[in-house]
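Enquirer: this one's sequence-less:
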């Protein structure tokens, strides 16, 4: 996502110099400049108007200086041609076109979007790590039991990548104290839907420390880890 937004920003942004428009307008020295190029950015539209980069050249301290400014001025641009003289103001080596306020794309504002995505991503990673640690603990130290399946629902993943795709199994089980607990467990093993259905008993692991912490056991998990758990 950061790469994608960087490409978008680079195509929208430009290399026009950053200047203090108000300071130059109020304290700058007025002079004349010659328009050397008028570049209309047809690939960008703001309020149905294409931004235009005006390049101009002027003389300062006996030297030719080139600069440019991006504007959103439809009527003034229509009257402007290459070679025309325009009024500008200069201050400390910077310049602006008089009576044409520069337009700057709010890149800093939009740069918050990738930061937000990173924060959300980190939160999801930490959430996933916490769930994985819980499952690993149950795999190592959990007490084997049986849970009655209440529902089996496929869970769609993210578009294109299918990340997060799997099966959510809701089940209930009874503790040693006779208390019935409703729980759910997620698995990426779609074969569960082939050999399990509602009201079937499925093996589960229950935490020895907390009866509310549990997870289901699939056939593939049992075979892969040599648990030899019966599914009959």
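Expert: Great, that's in hand. Keep in mind that this is a model prediction, so the values were computed, not measured. Numbering: from 1, shown residues only.
Enquirer: please make it C-alpha for all contacts and neighbour counts, starting now.
Expert: Noted.
Enquirer: now residue 122: how far from residue 71?
Expert: Distance of residue 122 to residue 71, computed by C-alpha to C-alpha, to the nearest Å: 39 Å.
Enquirer: actually, residue 119.
Expert: In terms of C-alpha to C-alpha, residue 119 sits 35 Å off from residue 71.
Enquirer: comparing the two, which residue is more hemmed in?
Expert: Of the pair residue 119 and residue 71, residue 71 is the one with more neighbours under other C-alpha atoms under 10 Å, namely 20 against 12.
Enquirer: longest single helix anywhere in the protein?
Expert: helix 112-141 (DSSP state H).
Enquirer: mind giving me the packing neighbours of whichever helix or strand comes after that helix?
Expert: On the C-terminal side of helix 112-141, the nearest following helix or strand under DSSP states H and E is strand 143-155. The elements that strand 143-155 packs onto, with contact taken as 3 or more C-alpha pairs under 8 Å, 6 or more residues apart in numbering; DSSP states H and E, are strand 166-174, strand 201-206.
Enquirer: here comes the other one, which I'd like you to weigh against the first:
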């Protein structure tokens, strides 16, 4: 399928011809730029936070340990507070515990944000744990995995919102632009021509489809030579190759050979 050489500036000409589309598209561009800036900032924050607080036990494969690990009781030695991080007014906690394996006592740690369950564990003095391949986790206690996932959801939401704005603002102009590049040139019969001051000329028209039916269309044009035409005269249109009922007027600035 051959395409006409229509510059990208034509797309922006179509876009800025409609104030609603241009505003939505503009907000989408700004929102997308803010999203990428937010990604950079939050990535630096997460990297900085992780470099200060992440330990070896943060990299344990919890699901693998719970699936294949051996369950034993462990003694709670201490509960430490990570003071430089706060989530919903709560600081993450590090539960320090030890358990016996093959006659040797192993000390390990588990990070969590669940203060209530952690306090209960501390009062009981021992906790059920599973260990596997030199790593262990506390059973029944959710592990705190950092703030990275929170920023991930925010970033994902911002990017989706940006794409939505870009689509709402640029979707219809892009379809028109694509018809300018790939549409089939046909002649349509004019039904009405109405002049709207400061906006242009609105033309309604109809044309025959290949299956024998008739399709109707309309569009605005800045080509004031159209005022010399009247109902029943012919006007050139671009018709979608895949869906004949979609069409647009051929603008005066596109030369058809």
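Expert: Everything's here; your move. Predicted, not measured: the structure shown is a model, and the values here were computed from it.
Enquirer: now the TM-score, please.
Expert: Overlay of the two chains. TM-score (TM-score structural alignment, normalised by the length of the first structure): 0.41; 112 aligned residues with a C-alpha RMSD of 3.2 Å.
Enquirer: related to what we said a few turns ago, what would the helices and strands packed on strand 143-155 of the first structure look like in CSV with mean neighbour count and distance to residue 85 of the first structure?
Expert: Listed next are these as CSV, based on neighbours: other C-alpha atoms under 10 Å; distance: least, C-alpha to C-alpha, whole Å:
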stretch, mean neighbour count, distance to residue 85 of the first structure
strand 166-174, 19, 67
strand 201-206, 22, 82
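Enquirer: make JSON lines out of the ones you listed and add distance to residue 65 of the first structure.
Expert: Listed next are those as JSON lines, based on distance: least, C-alpha to C-alpha, whole Å:
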{"stretch": "strand 166-174", "distance to residue 65 of the first structure": "63"}
{"stretch": "strand 201-206", "distance to residue 65 of the first structure": "76"}
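Enquirer: who wins for proximity to residue 29 of the first structure among those?
Expert: strand 166-174 (67.9 Å; C-alpha to C-alpha).
Enquirer: got the angle for that closest one vs strand 201-206?
Expert: With axes from the mean of the first three to the mean of the last three C-alpha atoms, to 10 degrees applied, the angle from strand 166-174 of the first structure to strand 201-206 works out at 80 degrees.
Enquirer: beyond strand 166-174 of the first structure, next helix or strand please.
Expert: According to DSSP H and E, the helix or strand after strand 166-174 of the first structure is strand 180-187.
Enquirer: in that next one, what counts as buried?
Expert: 183-187 (16 or more other C-alpha atoms under 10 Å).
Enquirer: can you redo those as JSON lines, where the extra columns are distance to residue 9 of the first structure?
Expert: Converted to JSON lines, the buried residues of strand 180-187 of the first structure look like this (distance: C-alpha to C-alpha, whole Å):
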{"residue": "183", "distance to residue 9 of the first structure": "46"}
{"residue": "184", "distance to residue 9 of the first structure": "43"}
{"residue": "185", "distance to residue 9 of the first structure": "42"}
{"residue": "186", "distance to residue 9 of the first structure": "39"}
{"residue": "187", "distance to residue 9 of the first structure": "39"}
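Enquirer: ok, and the closest non-adjacent residue to residue 136 of the second structure?
Expert: residue 130 (5.4 Å; C-alpha to C-alpha, 6 or more residues apart in numbering).
Enquirer: contacting residues around that neighbour?
Expert: 65-66, 69-72, 136-139 (C-alpha atoms under 8 Å, 6 or more residues apart in numbering).
Enquirer: let's see 6 Å
Expert: Residues in contact with residue 130 of the second structure (C-alpha atoms under 6 Å, 6 or more residues apart in numbering) are 69-71, 136-137.
Enquirer: lovely, talk soon.
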